[in-house]
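> Have a look at this prediction, sequence included:
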Amino acid sequence: MIFFYACQQKKEDNAHETAAAIPDASCHGNIPTRPSGKGPAQRYAAAADVSHKNMVWIEGGEFWMGAADREGRPDEYPQHQVKVNGFWMDATEVTNAQFAAFVEATGYVTTAERAPDWEELRKQVPPGTPKPHDSLLVAASLVFVVPAQPVSLHNVSRWWSWRKGANWRQPQGPGSSIAGKENHPVVQVSWEDAAAYARWAGKRLPTEAEWEYAARGGQQREPHPWGDEDVEQGKPKANTWQGEFPVNDIGWDRYSGLAPVRSFAPNAFGLYDMAGNVWEWCADRYGPYPQSPLAGSSQAQPSMQRQVEERVLRGGSYLCHASYCKGYRVTARMHAFPDTSLEHTGFRCATSE
């Protein structure tokens, strides 16, 4: 998927808001990015021992990775055989309570809580892009805003908005809170934040192959962690969007917005929310699969040279709907810069030890 992001002043709604220029709308690739907030390296001691509490052991093996049907986007092909060794994986997405313990123990400051650094930002935008006004370079993150009326699905800026002060403690900005949501997945965390938590916990982020192998739960060809039944058939199986996206989530699955972890049945490996709820960061840099026709083509590369490589996200979120994307499919891929944080992005950890 080819796309790029550029900082610019919005001419509608608010002249001091950063907007994303994105040529094609798809949650598999075209999510807005945050101006980088890199700061001094944060050093801290890792947890003394790796705990396998609330983790699941997954026996290694071979499987066919990638889409076998016609539902996939170009970067999900070709299906290819991959072998993974046995590993432990968190049964759930990392929760607000778990992330809060990490922050309390280390004093870690997340990407969204740091003011953007123009020298880092300029690596991600087209050459010659002028420096944004200082009023734009403030600690902020992207929040989901329900449009007042139906909008084109080719303009994600109609439902994503930069909001000053939005971060993991205040996912929707000032006035919002995670109080009472300790068991919800932490969001507004970048790949850098997720990797920092994993190091502190003595773990790591799962590889993309490990993630898909785990999500399949031992199945080889089925498109979802639960099998081939459509997400809206039968009983609720995952936290996704029902109704008209992005203006009306009717909440047939009992949730409009994030759901607490373990709200739906686990897959055959005992893993929860491997579809829907929040997109999950993986360790891998994003790129085409081996033998993909995208390899080496202009479609596989950004439209400009970047000094920062994107990372893979998997699993879909509560915003996924068939009319817009089917990110809840086990082969669906999304990619973003490692300093990107959004209201529907989280993670879980893995370890080989």
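Received, thanks. What you see is a predicted model, and the numbers here were worked out from it, not measured in a lab.
> only C-alpha atoms for contact and neighbour calcs from this point on.
Noted.
> Now the element after the lengthiest strand in the chain, going C-ward?
Looking across the chain with DSSP state E, the single longest strand is strand 279-285. The element immediately downstream of strand 279-285 (helix or strand, assigned by DSSP states H and E) is strand 311-314.
> Check which residues of that following strand are buried.
Neighbour-count burial for strand 311-314, counted by 16 or more other CA atoms under 10 Å, picks out 311, 312, 313, 314.
> Also stretch 60-74?
Of the residues in stretch 60-74, those with enough neighbours to count as buried (16+ other CA under 10 Å) are 63, 64, 65, 66, 67, 68, 72, 73, 74.
> Likewise for stretch 181-194?
Neighbour-count burial for stretch 181-194, with 16+ other CA under 10 Å as criterion, is recorded at 182-194.
> Equivalent analysis for stretch 91-110, please.
When burial is assessed from 16+ other CA under 10 Å, stretch 91-110 yields the following buried residues: 91-100, 102, 106, 108, 110.
> Keep only those of these that are in helices.
Assignment to helices by DSSP state H places the following of those there: 96, 97, 98, 99, 100, 102, 106.
> residues in contact with the spatially closest residue to the fourth one that is not a sequence neighbour?
In space, not counting the residues next to it along the chain, residue 99 is nearest to residue 186; the distance is 6.9 Å by CA to CA, 6 or more residues apart in numbering. Residue 186 is in contact with 93, 94, 95, 96, 99, 168, 346, 347, counting by CA atoms under 8 Å, 6 or more residues apart in numbering.
> ok, second structure coming up, stack it against the first:
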Amino acid sequence: MAVVPGAVFRLGSPPWMARWLESEPQPLPGAWFADETPQIEVDVPAFRIDRCPVTVAQFAEFADATEYVTDAERAGYGMVYGERFWEERAGACWRTPGGPGTGVADRADHPVVHISWNDASAYAWWAGKRLPTEAEWELAARGVRYRIWPWGDTWPPGRANTAELHAGRLDALDAWLDWWRDTCREHGPLPRTTPVGMFSPAGDSVHGCSDMAGNVYEWTATPSQLYADDAPCDAALRRVMGRYRVIRGGSWMNFRYQVRCSERMHGDPGGWSNFALGFRCAASGAGPGFGRDESGG
């Protein structure tokens, strides 16, 4: 685990980020990102966080030791993106991420997917850890100083597992759909995850954490709330505030703009999961010799 000293920092995106996103050739409206603002000052005590997302092999050890059955296994299906839209794929779960006929024998070092909030919490408890808070996750991803991505404010190719790693630069939704349809037809709707830590150290955060941009979405412990009551976000998003949990990091499915350190997603903790969603664990305290970090590092 990486040790992250306690710090006071400003959670979320500064005002210029919204203007930058509007000026970029990305397909999403500005309202999509409105829940990242305004920035709020938070005080985060020292903590530890997994350097990488929990892998298939690690989750298998837990499942074998406890006979744990995930929410997707109990439901009998998992959420998979088909050629054109999300669908409930019968038999899809962490063991068969694309549904029947798929497996994880060659994915032991990939992040586990089809993990609900309940599943992630159960694993964390078994491991003697917990899920990170949203503020802990963002601090571990970018440090005290604001950074667009874990390594900085530029996007060199090959530092993260996003759709652009596989399809090349993407600036339009139609181009993404073309790539994904071709991928599905050739390989089936399998998650395009990569081994954890594959992009280390170039893609690591200032605190030495890997895969905090892309690979898989990651659950946090934090209930979804707006940073300010008057944040100009979509009405549908307002309806899930207080009920959903914050998800961070983006995934292998996303554009570079959706894997920024301050990008927020929200998921139903009542059993929902999909084939791009995983997690990493955290633990309180940092051991002797560590204090606060208010230097902006």
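Structure's in. What do you need? Everything quoted here is computed from the prediction, not taken from an experiment.
> Closest to residue 321 of the first structure out of the ones in helices among the buried residues of stretch 91-110 of the first structure?
residue 96 (25.2 Å; CA to CA).
> Can you name every helix or strand that the helix ranked longest in the second structure contacts?
Counting residues, the longest helix found in the second structure (DSSP H) is helix 173-187. Packing partners of helix 173-187 of the second structure (3 or more CA pairs under 8 Å, 6 or more residues apart in numbering; DSSP states H and E): helix 163-167.
> who's in contact with the helix it packs on?
Identification of contacts with helix 163-167 of the second structure by CA under 8 Å, 6+ apart yields 157, 158, 170, 176, 179, 252, 253, 254, 255, 256.
> which residue lines up with the third one in the first structure?
Taking TM-score structural alignment, the alignment leaves residue 170 of the second structure unpaired with respect to the first structure.
> Likewise for the fifth one?
Using TM-score structural alignment, the equivalent of residue 179 of the second structure in the first structure is residue 248.
> Please tell me how far its match sits from residue 196 of the first structure.
Taking CA to CA, to the nearest Å as the measure, residue 248 of the first structure falls 36 Å from residue 196 of the first structure.
> cool, residue 75 of the first structure as well?
According to CA to CA, residue 75 of the first structure stands 28 Å off from residue 196 of the first structure.
> In terms of packing, which of these two has more residues around it?
Residue environment comparison for residue 75 of the first structure versus residue 196 gives the larger neighbour count to residue 75, 25 against 22, counting by other CA atoms under 10 Å.
> Tell me if that one really is in a helix.
Yes. Applying DSSP: H, G, I helix; E, B strand; the rest coil, one finds residue 75 of the first structure inside a helix.
> about what we covered before: which one among the buried residues of stretch 60-74 of the first structure gets closest to residue 164 of the first structure?
residue 73 (33.5 Å).
> ok, the closest one - contacts?
Neighbouring residues of residue 73 of the first structure by CA under 8 Å, 6+ apart: residue 332.
> quick revisit: can I get the buried residues of strand 311-314 of the first structure in TSV with distance to residue 164 of the first structure?
Shown next, in TSV, are those (distance: CA to CA, whole Å):
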residue	distance to residue 164 of the first structure
311	24
312	26
313	24
314	27
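> Relative to residue 268 of the first structure, which of the residues you listed is nearest.
When the buried residues of strand 311-314 of the first structure are compared for distance to residue 268 of the first structure (CA to CA), residue 314 wins out at 18.2 Å.
> Residue 334 is in contact with the closest one, correct?
Yes. Residue 314 of the first structure is within contact range of residue 334, at 6.3 Å (criterion: CA atoms under 8 Å).
> Can you tell me what residue 186 of the first structure aligns to in the second structure?
Residue 186 of the first structure maps onto residue 112 in the second structure when the alignment is built from TM-score structural alignment.
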